[in-house]
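Chemist: Predicted coordinates and the sequence they were generated for:
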Amino acid sequence: MKTLLNITLALAVGLGPLVAGGLVLAQDYNPVADGQALVTMYCADCHAVGATGDSAFPPAPRFRELHLRYDVEFLSEALVEGIVTAHPDMPQFEFDPQQAAAIVAYLKSLEPQV
């Protein structure tokens, strides 16, 4: 019995920081920052993804202006199913639902605050 108690205590002490660390990570989730990281990684080669600047590929829309063309809330489904455009140079991307939500949150953060 004493051995079982020692093992349980050792596991609690040993795994405590991991569990606590997981809880901290869950609290630190920032969809806007995650979305910004995703669009920087996947889109910045062609699109202006920030609050300023021009697109490296001039026909590529600036992300800060997407809300003028689309309700960016509706882009989530396209991001999950795979964005397909008539433009042959645009690669097809597919994101998981959490990534799509983060991208939408970031795009919404670029919209002018009223």
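Modeler: On my side now, so go ahead. Numbers count the residues shown, from 1 in each chain.
Chemist: For the rest of this, base every contact and every neighbour count on C-alpha atoms.
Modeler: Will do.
Chemist: Helices of the protein, start to end?
Modeler: Chain-ordered helices for the chain, with DSSP state H as the definition, fall at 2-27, 31-42, 66-69, 75-81, 97-110.
Chemist: Show me the contact partners of the shortest one.
Modeler: It refers to helix 66-69. Residues from elsewhere that reach helix 66-69 (C-alpha atoms under 8 Å, 6 or more residues apart in numbering): Val72, Leu107, Lys108, Glu111.
Chemist: okay, pairing it with this:
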Amino acid sequence: MPSRSFAVRFGIAASAALLVAGAVSANAAEKTLIDKGEVLVRENCSRCHAIGKEGDSPHKEAPPFRTLAKNYPIEDLAESLAEGIVSGHPDMPIFVFGPHDVEAIIEYLQSIQAQ
């Protein structure tokens, strides 16, 4: 019969392994969400906006996405993304995204903001 201290050590080790696995899983889920956000902005926005951490916007009037936090909190864009972004310039189409896509876009935008 295993000693009680062995059982306690085994339980602690198993708990630690589960915590590490959970943290890795959470990081993978976040990475997946950021990747999805990047795909969404690449497909819908890169025609006019610089969508990465560097580079110029193809449309000179379109702000690079990495600078958006200078003007307002990125989280505040969630409502506009869900209801339809309307901008001051007439050539920007109106985009409407579902809740999961909005979350992915927000996560991506937060990941690229210039410091």
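Modeler: Yes, it's here. All values reported here derive from a predicted model rather than from experimental measurement.
Chemist: for the helices of the first structure, which one ends up most surrounded?
Modeler: Compared across these, helix 97-110 shows the largest average neighbour count, a mean of 21 (mean count of other C-alpha atoms under 10 Å).
Chemist: That one vs the second structure - mean distance after superposition?
Modeler: Helix 97-110 of the first structure: mean distance to aligned residues in the second structure after superposition is 0.5 Å, counting by mean C-alpha distance after the TM-score superposition for the first structure.
Chemist: corresponding residues in the second structure for that helix?
Modeler: Taking TM-score structural alignment as the measure, the second structure aligns residues 99-112 with helix 97-110 of the first structure.
Chemist: before we move on, what about stretch 53-67 of the first structure?
Modeler: Counting by TM-score structural alignment, stretch 53-67 of the first structure corresponds to residues 55-69.
Chemist: buried stuff in the matching stretch?
Modeler: By neighbour count, with 16 or more other C-alpha atoms under 10 Å as the criterion, the buried positions of stretch 55-69 of the second structure are Ser57, Ala62, Pro63, Pro64, Phe65, Arg66, Thr67, Leu68, Ala69.
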